[in-house]
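J.: Kindly generate the corresponding structure for this input.
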Amino acid sequence: MQQRVLKVLEFGKVKEQLIKHAASSLGKQKVENLIPSTNYEEVVYMQEQTDEATKVLRLKGNVPLGGITDIRPSVKRAIIGSMLSSIELLDIASTIYGGRQIKKFIEGMVEDDIDIPILKSYVDQILPLYEVEQSIKHCIDDNGVVMDGASDKLRTIRQQLRSSESRIREKLENIIRSSSAQKTLSDAIITIRNDRYVIPVKQEYRGTYGGIVHDQSSSGATVFIEPQSVVDLNNTLQEARVKEKQEIERILFELTGEVAEVGEDLLQNVEVLADLDFMFTKAAYSQKTKASKPIMNNNGYVRIFKARHPLISPSEVVPNDIELGKEFTSIVITGPNTGGKTVTLKTLGLFTLMAQSGLQIPALDGSEMAVFENVYADIGDEQSIEQSLSTFSSHMVNIVEILNKVDSNSLVLFDELGAGTDPQEGAALAISILDEVYNRGARVIATTHYPELKAYGYNREGVINASVEFDIETLSPTYKLLIGVPGRSNAFEISKRLGLKDDVISRAKEHVSTESNTVENMIASLEESKKEAEAELTEAEEIRKDAEQLHKELQQQIIEFNDKRDKLYEKAQQKAVDTVDKAKLEAEEVIRELRKMRTDQNALVKEHELIDAKKRLEGATPTLVKKKQEVQKRKENQDFRSGDEVKVISFNQKGHLLDRIGKKEWQVQIGIMKMKVNEGDLEYISRPKPVETKPLATIKGKDYHVSLELDLRGERFENALVRVEKYIDDALLAGYPQVSIIHGKGTGVLRSGVQEYLKNHRSVKSTRLGEVGEGGSGVTVVAFK
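T.: Sure, this is the predicted structure:
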């Protein structure tokens, strides 16, 4: 990839956003060195890496990558024999620990049957190196200080140091507290000069204490003297400090040696951790931009759904669908300035660079991207003062370079092709250049102002027109890309909206050729047809989704019903087996008693005893009764009525009749599902008895039916509670043990209000949210006392 193309398409700005998500300098370095790959297999593998990391973040929220640093320089120095500082060793221990944590984290996810084979293959390469980490942490604290316990010798030396310091301070404190100290000392303090303890003495009393002068104040009025009485103690202290330094160096050398022994393993760990940090950096960026994994191909086909340029604010960006490389390999975009033509070019170019770098793209799932060998772009004002080139000349220099290199595995982006010169010549050049790139087999998108190029897409196979939509009412672009519709001139409409007189506009129209007017009218018709088609497609898609959801819910209900039925059969079968086993045991007991009676009574068993034993044996035999619900068949002259309990034969499910739809069709309520069923598929079971409550009969009538559910969706809060109160009373009068109240999910205000009311109702036994097949949290199921 040309560096110039990376700059023009602002790939560097994407890397600036990406680097903010790196957890360590290792990941940041990877981002800084990131360039798009042109190898198809490598690109597919990088996308798989990012996708697995995205899956982990989606499931776990974050990953333990803290404490990892770039320790490679320190490790290499250790290998060649240099002594590492305590801070360097501490960083090495921290990185070893960080590697072990991420290894444990990923392996835990694998044990939970989460499919992340690439990440597992990486953490398998991480070596724990627990002994080295513990050796370092046993000797060095979190602040990088070598601890007393690092060795017995260091502990002894540190004890001597503390003892010497204590004795020195004690002697000096006696001096500064003496009666003469106020006269001879500038200040009653103990301080340090040249690593030796001293006291501040007035210049005129410098001979009072003897000893060594180490420093004096800037005015010369005070000298810092080490009294003769502590010189020997200070000497002892200095000797101990030298021994401490030597022992610390010995310990650090020893630890450095341990690091050197596992140096190659450490370097391998760091490389793996760098790759892992980079993967999760890309994944975090995908989450931030709401990106998705593109399907990669190697045949130059691009199809992006609702593409959003990652460098434009989410509140301002307009998603667009872009397709190229199958039915057509060239797109010519026309339309007004600032309408979004250049953004479309940059979006496709930047998405290509991102996808080939292993980054997910800000678009909907199912988008496809191609791996191109080269991406060429001629975008922006290329005027060069240094080279004395005009805008047109500088564009042509760039285009000539592109034409010298372009091939069938290239993506070419031309912005305002042929601009900056005579319109007629510029249009002719633009057509010729597009023909040349098309004949080379490259994928190309070009933007232009030239009306001649509007017909270009109609005259050549594999080329299509496109435009950016312009709203005449608001006099502003909508930034929406319309593939298949060429851009039209809006000069007359805009002028009229801005107040230009009609007669002036009419005279202007007379100067426009009949062919141009025909083309403009055709374009306007295409735009209107496309809008209508998109609206109808959106409506059809919503209907399709609703039907799919309904189908899924019905399937789920049938599955749940079959599961429950099977479980009941198994339970009944087991109960029967248990009953038979119990009967056999009792039968054996009866037989034993008969034999005992025969033996005890010398085979003389009286008749009444045999009869009694036989009765017991017969009583022990299990009677398996297969319960059948008495189904009252519908008489030929008996009609179905709303509220009847029926069985839908084809689904083997019970339900209630709601309303007659046609002559032979009914709407049947099965659980939370409502469906149309032919009378021939219905089997009558029972009819609810009318409630013998006079007020109800008076008010509702004898045929009044209360539905098993109340639908409150779309109701205002106050009206909803009034309906709930009335419905609960009606359901209680109807004798229902359980009903459902549909309030929807929404903000949860209506659900909370309904449940609060039900909780305080004296006749309500319990409430619960619906299960998966009942509507989930959008339904409250009410059981009565």
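J.: Please make it C-alpha for all contacts and neighbour counts, starting now.
T.: OK.
J.: What's the local residue count around K245?
T.: By other CA atoms under 10 Å, the residues close to K245 number 13.
J.: Name the helix or strand for it, please.
T.: Counting by DSSP states H and E, the element that carries K245 is helix 228-261.
J.: Remind me what that helix packs against, helices and strands.
T.: When contacts are defined as 3 or more CA pairs under 8 Å, 6 or more residues apart in numbering; DSSP states H and E, helix 228-261 packs onto helix 72-79, helix 86-111, helix 130-139, helix 152-176, strand 196-202.
J.: tilt between the first one and helix 86-111?
T.: Per axes from the mean of the first three to the mean of the last three CA atoms, to 10 degrees, the angle that helix 72-79 makes with helix 86-111 is 110 degrees.
J.: Which other helices and strands does helix 72-79 contact?
T.: helix 228-261, helix 263-289.
J.: Quick check: which of those helices is nearest to G420?
T.: Nearest to G420, of all the helices and strands packed on helix 72-79, is helix 263-289, at 36.9 Å by CA to CA.
J.: Second chain to compare with the first, below:
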Amino acid sequence: MIQTETLTLLEWPRLCQHLSTFAATKLGVAAAQSLALPVQRQETEQLLCQTKEVYELENRLNITLQFDGIQDIRDALARADLQGILAGVDLLEVATTLAGARQLRRTIDDQEDGEVPTLLMLVEELRTYPDLEKEIYRCIDDRGRVTDRANPKLLGIREKQRTTRDQIYSKLQKMLSRNSNAVQEAVITQRDGRYVIPIKATHKDLVPGIVHDTSTTGATLYVEPQSTVGANNQMRQLLRQEQAEEEAIRRQLTEQIAAVGLDLLRLVDICTVLDFATARARYGYWLGANPPRFVDWSGANSRPVDESAPSLPTEKIVLRQLRHPLLVWQQLQEAGQAVVPIDLTIQPQIRVVAITGPNTGGKTVTLKTLGLAVLMAKVGMFVPAREPVELPWFEQVLTDIGDEQSLEQSLSTFSGHIRRIGRILEALEQTSNSLVLLDEVGAGTDPSEGSALAIALLQELADKAVLSIATTHFGELKALKYQDARFENASVEFDDVSLSPTYKLLWGIPGRSNALAIARRLGLKPDVIEQAQKYVGGKREDLNQVIAGLETQRREQAEKSAEADRLIKQAEFLYEQVSRKADKLRDQERHLKAQQEEAVQAEIGQAKSEIAKVIRTLQRGKVSGQDAQQATAKVDQLAGKYLPSQQKKAKPKPGFRPQVGDRVRIPRLGQKGEVLSIAADGDTLAVRFGLMKMTVGMDEIESLQGEKVQKPERSMPKTPVPPPAPTPLIKTSQNTIDIRGSRVMDAEVTLDQAIATGDRAIWIIHGHGTGKLRHGVHEFLKQHGRVTRFEAAAKEDGGSGVTIAHLC
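T.: Sure, this is the predicted structure:
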């Protein structure tokens, strides 16, 4: 019972309704709306694997699972099993389901081994019976009617029907023409399956026959002329024969379906599992969620043999930038307010967290967000938080949130809370592996007694439950952290200037009382405030000042931490950039050395070959001095060709004088940079490469062509030459990247590589779509160190679907 109450209090049915909108079939919708919580962790792991693999298929491999034609045929299978005869529409739904399942299996079977092992194992049991599908399509048309080709006998009956119908129409048309004055309207219609014509009641004797119906006013009689009675009788017999033959065909198809009914039921179950997994994956993508990892909380799955607490877990809970999924839905679907994410990082030794803070500050939303995150992970869904998402697998989530006041049961708010907490403690007797969420614990009664009860209850939960989160206004609960290492404090931040909460969760800091501060800001009489301050006492005010100081320190540390993270990322980027360029230069050097060695070896071989020819010429006959002289000259000529003298070495290039704006090379760093300024003495200059600036000596640089700096005469200073006008940007295939269809996370890696190797600008094709990818690209470009600015491309280059990033 308490588990059902928990799901209602956390608005779990509403989340399931949202999830069902991402299902493709009625089967998937029903599975999402009646979602049952797994009782074993292995079941959760299986569901999570299914979700991950579908997510991989649809977002990394761009393969969409199609569920066209798949219907809920379970009722039809049950009727077939009871030897009933299925209607044509039911038979058609069986055929379309078989076709849809076959296409679904083909899509999954086409994937490479190891990409989707869970899905492949699932569809191995899928039997689609193509022969049965083909037979149904042969016998039943798109409207669920039995076709002429189903049976030769049926075809003959229908041909006789058409002939008989033509005879009846011919006779009736002639009769309408001959008795035009007696006819109310020149039409042929049917009554009770027999063809009749409308005759004026005043002229009924002109057309003898059987009257089958009368108009509302009685002015028109629907008469079957005597001349067509025999043909109509024959038509009725043919219709009965047709119905009997159609029924025989449908019975035969039904029997074939009943023979494989168990396999078809299994097929429906597998299609439901696949559709439900696809709905979870698509919902996770829509939320911008990430897959959870279940951390190992040792001792969480078993009760201790003595009265001491269970052994503590070894890994912490990490949920950064966690968002409430229902609030995300309101923001995106119903134009609600932006969702403020929360950070939850709970150390392994913590068993109870007490959250304090002002009303409407987000304490209750925090409880519900954590509860929904745990439930979403438990059913194999992604959690709307930043990676990594790490949390335990809880057997139970138990909550006491909201007011359970009941006039019918004579329950006050306090009584309602106590009864629900009693049910929670009873449930904890079954398993300690539970998450307990308590809102305003101990509220609704005398503050002193309520505070004492809250302290005793939280100490009991510290012994009985793996993790408990409680919100409270009682200041006494803030001190539990300093008495028991299993307790932790948290608070929702409050802005003293605007007198409103920021909805941000602060860890390790208890919330301070804001009542007197708010009253003072709102203009309550100062003497009343001072009198209230006397009742509160100076120690309370001192405590508030200490807490305020802690909050200020925390904000400063958070800002410094964010700045440090930014600098670290920049340094890592520069290091990676320099490392890549150094590796590239080393590869080029190795390649050039290899080429040079090959060239030298080839020349040596050629020289040896030509010298051998000279020697063989000398060996042919008697050698004279002139021959020896000629041979020596030939060898000297070869030496001059393959072993050039020092005079043939390239002369050093003439020097140059760098100017502001020139690009130069720093050989000892293997970097190219831009000259920012030159010292007055002309011996040093400031150079920028990437995000770094440094001062180097003139003898440490050279031009891009390898020219060393030629120092000018002191007596002849040079006027700085302005930098050359930049060449216009031209879009090419080398400076253009296409990231359409990519996730923001994957696109960032591609962008980082493109920016690192880019020269002046790159064209980024992201398309229009929902705008999420474009927003993610712009946020990434804002933070990148090499990007000086970015803008939308010209209309002929793609307009707002393309972004140009200018690089430094």
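J.: List the TM-score for the superposed pair.
T.: Overlay of the two chains. TM-score (TM-score structural alignment, normalised by the length of the first structure): 0.78; 698 aligned residues with a CA RMSD of 4.4 Å.
J.: rewinding a little: format the helices and strands packed on helix 228-261 of the first structure as CSV; extra columns: distance to G27 of the first structure and mean neighbour count.
T.: Listed next are these as CSV, based on distance: least, CA to CA, whole Å; neighbours: other CA atoms under 10 Å:
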stretch, distance to G27 of the first structure, mean neighbour count
helix 72-79, 14, 18
helix 86-111, 14, 20
helix 130-139, 23, 18
helix 152-176, 39, 16
strand 196-202, 47, 24
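J.: Need the ones you listed in TSV (columns: distance to V749 of the first structure).
T.: Putting those into TSV (distance: least, CA to CA, whole Å) gives the following:
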stretch	distance to V749 of the first structure
helix 72-79	57
helix 86-111	37
helix 130-139	54
helix 152-176	68
strand 196-202	74
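J.: Specify, as a residue range, where stretch 481-490 of the second structure falls in the first structure.
T.: Alignment of stretch 481-490 of the second structure against the first structure: residues 457-466, by TM-score structural alignment.
J.: which residues touch the closest residue to P227 of the first structure other than its chain neighbours?
T.: Spatial nearest neighbour of P227 of the first structure, excluding adjacent residues (CA to CA, 6 or more residues apart in numbering): G211 at 4.4 Å. Shown in contact with G211 of the first structure (CA atoms under 8 Å, 6 or more residues apart in numbering): 225-229, 231.
J.: Swap in 10 Å and give it another go.
T.: The contact partners of G211 of the first structure, taken as CA atoms under 10 Å, 6 or more residues apart in numbering, are 198, 225-231.
J.: so T617 of the second structure is in which element?
T.: helix 538-619.
J.: An error on my part: the question was meant for L657 of the first structure.
T.: strand 653-660.
J.: And that strand, what does it pack against?
T.: helix 514-600, strand 645-648, strand 665-670, strand 673-678, strand 682-686 (3 or more CA pairs under 10 Å, 6 or more residues apart in numbering; DSSP states H and E).
J.: The same query, at a cut-off of 7 Å, please.
T.: strand 645-648, strand 665-670 (3 or more CA pairs under 7 Å, 6 or more residues apart in numbering; DSSP states H and E).
J.: relative to strand 673-678, how tilted is that strand?
T.: Angle of strand 653-660 of the first structure versus strand 673-678, following the same axes, to 10 degrees, is 80 degrees.
J.: Quick one: residues in contact with strand 653-660 of the first structure.
T.: 642-648, 666-670 (CA atoms under 7 Å, 6 or more residues apart in numbering).
J.: Might you calculate how far it sits from the centre of the chain?
T.: 43 Å (CA atoms, centre = their mean, to the nearest Å).
J.: Kindly report the same for stretch 776-785 of the first structure.
T.: Relative to the centre of its chain, stretch 776-785 of the first structure is centred 33 Å away, using CA atoms, centre = their mean.
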